[in-house]
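S.K.: After the sequence you'll find the predicted model.
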Amino acid sequence: MTGRRGGRRLVPAYLSTNGTARPSRPQLERLSLLTTSGTPVPPGLPAAQLALLDALREGSLTVVEAAALLELPVSAVRVLAGDLLDQDLVLARAPVPVAERFDPDLLKRVADGLRALKQH
């Protein structure tokens, strides 16, 4: 799945997903965390799915990180991950929600307290 020096891929991304355009799991987001499940890999798995599983052997990756590592579009990795989820070969965790806005007054009081401790 590597490209040529001119930047054009040897294999179009849609071929890595067997022509599938949409993931079977629409809840997979760009920041969903992917991890291998430890289930034995069945024979005959497509090369792109094997490449994703291989990338996840090093540890958990977000969909975006896996896409960058495999040099595939995020949409293609979402399809591949969805197929692997359907086969129980990968686990996915939703992205951590954005924290509530911080209280600027609380931060100011903490900074003031730290400054006071530093002066003593």
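M.R.: Great, that's in hand.

S.K.: From now on I want contacts and neighbour counts done on CA atoms only, so please keep to that.
M.R.: Fine.

S.K.: Quick one: neighbours of residue 62, just the number.
M.R.: 20 (other Cα atoms under 10 Å).

S.K.: ok, it to residue 21 distance?
M.R.: Noted for residue 62: a distance of 20 Å to residue 21, by Cα to Cα, to the nearest Å.

S.K.: Check residue 92 too.
M.R.: From residue 92 to residue 21 the distance is 20 Å (Cα to Cα).

S.K.: my read: residue 91 touches residue 32, true?
M.R.: No. Distance between residue 91 and residue 32: 9.9 Å, which falls outside the contact criterion (Cα atoms under 8 Å).

S.K.: Show me which of residue 92 and residue 21 is the more surrounded one.
M.R.: residue 92 (22 against 12).

S.K.: Now do the SS call for the more buried one.
M.R.: strand (DSSP: H, G, I helix; E, B strand; the rest coil).

S.K.: Put this next to the previous one:
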Amino acid sequence: MDDAGDGGRKPGSRWYDAEAGPLVRPYAMTGGRTKPGAGAERFDLIALVDLAPDALARAEQSLIGPEHRTLIVLCSHDTQSVAELAAGADLPVGVVRVLLGDLLEAGLVAVSRPVPPAQLPDERILREVIDGLRAL
């Protein structure tokens, strides 16, 4: 704590903490929303997020916020899970879900779920297919 006893804040500023840097409350990033918009899928931590083919060009022209753009940049390199996006953007998962809902509604991202292990073919069956193909 500094000598002034104000927690390291600049005089007259409630939105700055010298140790943490500028503070933006999560509700400010989401416009007070706590859930993705109507019709948006539920974003599990392992849901995979891909950019739409023309998302980078359309994002330049849209009126999305800087946090939305951060998520788009993170997705531009590779498919990302919701958990990876939250970590990469250094944002709470709840905020990322709301922002992804906005991007989904704008058609800038696509969300898919990984195939559950129970739905994957059995390894034994795949080996039998490979052995059968080799026998031909």
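M.R.: Sure thing, it's come through. Keep in mind it's a predicted model, so treat the numbers as computed, not measured.

S.K.: what's the distance between stretch 85-105 of the second structure and the middle of its chain?
M.R.: 4 Å (Cα atoms, centre = their mean, to the nearest Å).

S.K.: Which part of the first structure matches that stretch?
M.R.: Aligning stretch 85-105 of the second structure against the first structure (TM-score structural alignment) gives residues 66-86.

S.K.: just so I have it, where are all the strands in the second structure?
M.R.: In the second structure, the strands defined using DSSP state E lie at 16-17, 21-22, 48-51, 80-81, 109-112.

S.K.: Let me have those in CSV, extended by distance to residue 41 of the second structure.
M.R.: Compiled in CSV, those are given as follows (distance: least, Cα to Cα, whole Å):
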stretch, distance to residue 41 of the second structure
strand 16-17, 35
strand 21-22, 32
strand 48-51, 12
strand 80-81, 14
strand 109-112, 8
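
S.K.: ok, residue 103 of the second structure - contacts?
M.R.: For residue 103 of the second structure, the contact set (Cα atoms under 8 Å, 6 or more residues apart in numbering) comprises 68, 109.

S.K.: repeat that with 7 Å
M.R.: By Cα atoms under 7 Å, 6 or more residues apart in numbering, the contact set of residue 103 of the second structure is residue 109.

S.K.: now do residue 39 of the first structure
M.R.: Residues in contact with residue 39 of the first structure (Cα under 7 Å, 6+ apart) are residue 89.

S.K.: need the helices for the first structure, in chain order.
M.R.: Ranges of helices in the first structure, per DSSP state H, are 13-16, 47-56, 63-70, 74-86, 104-119.

S.K.: Give me the distance from the third one to the chain's centre.
M.R.: Okay, so that is helix 63-70 of the first structure. On Cα atoms, centre = their mean, the centre of helix 63-70 of the first structure falls 6 Å from the chain's centre.

S.K.: Also the last one?
M.R.: Relative to its chain's centre, helix 104-119 of the first structure lies at 37 Å (Cα atoms, centre = their mean).
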